[in-house]
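Undergrad: Sharing a model prediction with you, sequence too.
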Amino acid sequence: MDTQPNIRSYVIDLADQLGIRYQATPEDALADIATRLAGDEVVIDEIEDLLVALKRTGAINGNEMVTLLGQYLDEKFSER
């Protein structure tokens, strides 16, 4: 059994410890509209939002965000 916490739990715990929550910005709304108008469907979940919030606040840097996002998506889609 793997005793290492999963990425989902790690991100939630990190955000909780730092008191960080995702808050949508006007730019996020614009990106959603542009995506919809382009005919694309992008569904972002709470963990991806938390990663954005962690990056915006400087709790993680861009490289860490990309690494954590990649690991999270691997974890998410391997469970299916």
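TA: Perfect, I can see it now.

Undergrad: CA only for contacts and neighbour counts going forward, please
TA: Fine.

Undergrad: Make sure R8 is actually in contact with Y72.
TA: Yes - contact status for R8 versus Y72: in contact at 6.5 Å, counting by C-alpha atoms under 8 Å.

Undergrad: Flag every buried residue along the strand or helix carrying K76.
TA: Using DSSP states H and E, K76 sits within helix 62-78. For helix 62-78, the buried set under the neighbour-count rule, 16 or more other C-alpha atoms under 10 Å, comprises M65, L68, L69, Y72.

Undergrad: The first one contacts L51, doesn't it?
TA: Yes - applying C-alpha under 8 Å as the test, M65 and L51 come out as touching, 6.3 Å apart.

Undergrad: Below is an additional structure, to be compared with the one above:
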Amino acid sequence: MTEIPKSGLKSFVARLAKEHNVQIETSNHSSLARIITRLSGDNVTPDETERLIIALRKAKVIDDKLMVEILGNYLNELNGNRSEGNI
């Protein structure tokens, strides 16, 4: 795999998923997890890119280490854009 970029992660993840025919699937377990999270008072809603990153891991396209790196870079990019008022 190529080096994980520090920016443009949304496009990178979408392209990687497309290359490997990976799509977001909602399972009963993920639906239950969202309900439990909501009931516990946490407001955690992964966006499409975050869900694709998880789907890439479940499909074994990436390993745990790459998943954390991609997700970290993606969240850093999002937070950087939010602090600059771009999102």
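TA: Received the coordinates, thanks. What you see is a predicted model, and the numbers here were worked out from it, not measured in a lab.

Undergrad: How close are the two chains, by TM-score?
TA: The TM-score (TM-score structural alignment, normalised by the length of structure 1) is 0.90; 77 aligned residues with a C-alpha RMSD of 1.2 Å.

Undergrad: okay, and the helix holding K76 of structure 1 goes to which residues in structure 2?
TA: Using TM-score structural alignment, helix 62-78 of structure 1 lines up with residues 64-80 of structure 2.

Undergrad: show me what contacts the spatially most central residue of structure 2?
TA: In structure 2, the residue lying closest to the centroid (C-alpha atoms, centre = their mean) is E50, at 1.7 Å. Each residue near E50 of structure 2 by C-alpha atoms under 8 Å, 6 or more residues apart in numbering is listed here: L71.

Undergrad: And I7 of structure 1, by the same measure?
TA: Counted by C-alpha under 8 Å, 6+ apart, I7 of structure 1 has contacts L68, Q71, Y72, E75.

Undergrad: I'd like the distance between V52 of structure 1 and S9 of structure 1.
TA: 16 Å (C-alpha to C-alpha, to the nearest Å).

Undergrad: The two: which is more packed in?
TA: Remark: of V52 of structure 1 and S9, V52 carries more neighbours, 20 against 12, as counted by other C-alpha atoms under 10 Å.
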